[in-house]
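> predicted model follows, preceded by the sequence.
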Amino acid sequence: MLDDFLVRAALASVGTALAASVLGCFVVWRRLAYFGDATAHASILGVALALAFNLSVTLGVGAVALVVALTIHRLDDRRQSSDAILGVLAHGALALGLVAVALLSGARIDLESYLFGDVLFVSARDVGVIWAGAGAVLAVLWWHWSPLLIATLNPDLASASGVDPRREKLVLTLLLAAVVAVAIKVVGALLITALLVIPAAGARHLARSPEGMALIAAGIGIASAGLGIGGSLALDTPTGPTIVCAAVALFALATLVPRVVLR
């Protein structure tokens, strides 16, 4: 029989991988990887604020990720967003968070677990929070799939069809903040974007439709979680980075298959 901590780790990893990989399809289609990096890096500031005010880390990370994501969305609406601004927000928030964590008096903090994840030590409550967040993300994606997709692939056609592309991009922004909040326990702030992008990028080589790409990405994400946990236990390596390494290996295998054009 599997140990309880392995069951919790597997459930947490699968929930995170499902939500991140499906949402990651939109990140890949919209080329929002750097946007995801900025939001994820800012999550360390959320960790510091949560510890300082004795709040839930998930709540603190989610709040800061949401503020940063909305800030980037606002700048983009004003045509002021650029790689430079994203870089300032991403690395500035990360540096501020690291300094804030260092200044917390009397707190003993395993900062590495927030940077790279520590899924083997998640509690039953953590698993519940992760699945609640992942379930909410997947439910919104299911409900909003058509307008999100048309706004992503053809904004002009979306406007002509009565779909507001800016509203749909805002929905994606909110979902991205939610995924960052639930994923920090699994892969950490520095690797969240990898779990968003790599399964979706691998699925892109195999899919014949956007829906097929989302399903294949989910499969790659779940397989990465399983292989990562197994590899981590076998090799005694950090679990979060091992999950990402497994995703990279599956991506490499996917690229060996002749590319199928979406249609």
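Looks like it arrived, so ask away. As the structure is a prediction and not an experimental result, all values here were calculated from the model.
> from now on I want contacts and neighbour counts done on CA atoms only, so please keep to that.
Fine.
> hmm, who's touching stretch 146-160?
Taking contacts as Cα atoms under 8 Å, 6 or more residues apart in numbering, the residues outside stretch 146-160 that touch it are Phe26, Trp29, Arg30, Leu141, Val163, Asp164, Pro165, Glu168, Lys169.
> neighbours of the closest residue to the first one other than its chain neighbours, how many?
It refers to Phe26. Nearest residue to Phe26, sequence neighbours excluded (Cα to Cα, 6 or more residues apart in numbering): Thr152, at 7.4 Å. Other residues near Thr152 come to 18 when the count uses other Cα atoms under 10 Å.
> now do the helices in the protein.
Using DSSP state H, the helices of the chain run over 4-30, 33-41, 43-52, 57-77, 83-103, 111-116, 124-143, 145-153, 155-160, 165-183, 192-204, 210-235, 239-256.
> helices or strands up against the fourth one?
Using 3 or more Cα pairs under 8 Å, 6 or more residues apart in numbering; DSSP states H and E as the contact definition, the elements that helix 57-77 packs against are helix 33-41, helix 43-52, helix 165-183.
> please apply the same query to the last one.
Identification of packing neighbours for helix 239-256 by 3+ Cα pairs under 8 Å, 6+ apart yields helix 192-204, helix 210-235.
> just the helices of the chain: most buried one?
helix 192-204 (a mean of 27; mean count of other Cα atoms under 10 Å).
> distance from the chain centre to it, please.
On the basis of Cα atoms, centre = their mean, to the nearest Å, the separation between the geometric centre of helix 192-204 and that of its chain is 9 Å.
> with stretch 123-138 instead?
Taking Cα atoms, centre = their mean, the mean C-alpha location of stretch 123-138 is offset from the chain mean by 13 Å.
> dump the helices and strands packed on helix 239-256 to JSON lines, plus distance to Ala84.
Formatted as JSON lines, the helices and strands packed on helix 239-256 follow (distance: least, Cα to Cα, whole Å):
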{"stretch": "helix 192-204", "distance to Ala84": "18"}
{"stretch": "helix 210-235", "distance to Ala84": "30"}
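> below is an additional structure, to be compared with the one above:
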Amino acid sequence: MIDDFLIRAGLAGLGLAMATGPLGCFVVWRRMAYFGDATSHAAILGVALALALHLPIAAGTLIVALTMALTVSTLAAKGWAMDTTLGVLAHSALAFGLVAISYVPGVRADLSSYLFGDILAVTEADLGFIWGGAAIVLGLLLWRWQALLTATLSEDLAHASGLNPDRERLVLTLALALVVAVALKIVGALLIAAMLIVPAAAARGLSRTPEAMALIASVIGALACLGGLGLSLWQDTPAGPSIVSAAAAIFAIVAIFGRRLQG
């Protein structure tokens, strides 16, 4: 008999994979890895805000992640050198968040659960938030899929097609902020970017169309979540890092045998 908390953890992982698969493909295509890092690291500052103002953790995380994502998106549109800027923002947001939590009176936060996730503690209310957030992200991406692909391929082509690349960048920004808020409790701030990038990178070696890559990335993310949970149960390892380790193992297998599997 499978315990209820394991069933909830598995469902939470599947919900996360549904959102991170397609969104991670755009992160990979647009080379936005640092963008994901900056947004996810800012989530810790959102935790501090929520604890200080007695807000739900998800609300504080979403507010700060969205603010960081919009800031980064605005700087990118203005032509800033994004690799250095994002590196500064990512680590600064994480450091300020950790310091800010220590100033919250009467709170002794278990930072490891925010940094590395605690998927085994997911409640039914958390499941509703996770699946609701994932559905919104998936809906946004499906609604703007062709426009997002065109803007990703070429901003000049997007302009010629009557599209606004800044608007499509904003859609990705909103989706990324929501995924960060959804994923914080599952894999933690330090591992969110890995769940966006690793399954998508593995899927690229197995797909020939953007749609196939998005679907395969979701499947790989789901397998990584279930496999990581199995590893955690079997070896008593931390669940969040185990999930990312499983995703990395799948990536390694695809990198070694991908051409044979595809052929």
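Nice, I can see it. Keep in mind the model is a prediction, meaning the values are calculated, not measured.
> once they're superposed, what TM-score comes out?
After superposition, the two chains reach a TM-score of 0.97 (TM-score structural alignment, normalised by the length of structure 1), with 261 aligned residues with a Cα RMSD of 1.3 Å.
> now distance to Gly202 of structure 1 too, for the helices and strands packed on helix 57-77 of structure 1, in CSV please.
Formatted as CSV, the entries for the helices and strands packed on helix 57-77 of structure 1 read as follows, by distance: least, Cα to Cα, whole Å:
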stretch, distance to Gly202 of structure 1
helix 33-41, 15
helix 43-52, 26
helix 165-183, 20
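> quick one, which of these is nearest to Leu66 of structure 1?
Across those, the minimum distance to Leu66 of structure 1, taken as Cα to Cα, is reached by helix 165-183, at 5.1 Å.
> between the closest one and helix 33-41, how big is the angle?
Calculated by axes from the mean of the first three to the mean of the last three Cα atoms, to 10 degrees, helix 165-183 of structure 1 forms an angle of 40 degrees with helix 33-41.
> so how far is helix 165-183 of structure 1 from its chain's centroid?
Here the centre of helix 165-183 of structure 1 is set off from its chain's centre by 10 Å, with Cα atoms, centre = their mean.
> same thing with stretch 214-234 of structure 2?
If you compare the mean C-alpha spot of stretch 214-234 of structure 2 with that of the full chain, they lie 14 Å apart, counting by Cα atoms, centre = their mean.
> what span of structure 1 lines up against it?
Counting by TM-score structural alignment, stretch 214-234 of structure 2 falls onto residues 214-234 of structure 1.
> how much does the matching stretch stray from structure 2?
Mean deviation of stretch 214-234 of structure 1 from its aligned counterpart in structure 2 after superposition (mean Cα distance after the TM-score superposition for structure 1): 0.5 Å.
> next one: stretch 165-182 of structure 1
Its aligned residues in structure 2 lie a mean 0.6 Å from stretch 165-182 of structure 1 after superposition (mean Cα distance after the TM-score superposition for structure 1).
> and the contacts of that stretch?
16, 19-20, 23, 26, 36, 39-40, 43, 58-59, 61-62, 65-66, 69-70, 73, 77, 129-130, 133-134, 137, 147-148, 151-152, 155, 158-159, 189, 192.
> try it again with 6 Å
Contacts to stretch 165-182 of structure 1, defined as Cα atoms under 6 Å, 6 or more residues apart in numbering, come from residues Ala40, Thr58, Val61, Gly62, Ala65, Leu66, Ala69, Ile130, Val137, Leu148, Ala151, Pro155.
> show me what contacts the second one?
In this case it means Thr58 of structure 1. Contact analysis of Thr58 of structure 1 by Cα under 6 Å, 6+ apart lists Ala181.
> so what corresponds to it in structure 2?
Going residue by residue (TM-score structural alignment), Thr58 of structure 1 aligns to Ala58.
> distance check, Ala217 of structure 1 against Gly87 of structure 1.
Using Cα to Cα, to the nearest Å, one obtains 27 Å as the distance from Ala217 of structure 1 to Gly87 of structure 1.
> the helices and strands packed on helix 57-77 of structure 1: which one's closest to Val257 of structure 1?
Once Cα to Cα is applied to these, the stretch that comes out nearest is helix 33-41, at 23.9 Å.
> and the contacts of the closest one?
The set of residues that contact helix 33-41 of structure 1 without belonging to it, under Cα under 6 Å, 6+ apart, is Ala65, Val68, Ala69, Ala90, Leu94, Val180, Ala189, Thr193.
> that helix versus helix 192-204: what angle between them?
Calculated by the same axes, to 10 degrees, helix 33-41 of structure 1 forms an angle of 150 degrees with helix 192-204.
> and helix 33-41 of structure 1 against structure 2, how far off on average?
Superposed on structure 2, helix 33-41 of structure 1 shows a mean distance to its aligned partners of 0.4 Å (mean Cα distance after the TM-score superposition for structure 1).
> please tell me which residues of structure 2 that helix aligns onto.
Counting by TM-score structural alignment, helix 33-41 of structure 1 corresponds to 33-41 in structure 2.
> Cys245 of structure 1 versus the nearest residue to Pro238 of structure 1 once chain neighbours are set aside, what's the distance?
The shortest distance from Pro238 of structure 1 to any residue other than its chain neighbours is 6.1 Å, reached at Ser232 (Cα to Cα, 6+ apart). As for Ser232 of structure 1, its distance to Cys245 of structure 1 is 10 Å (criterion: Cα to Cα).
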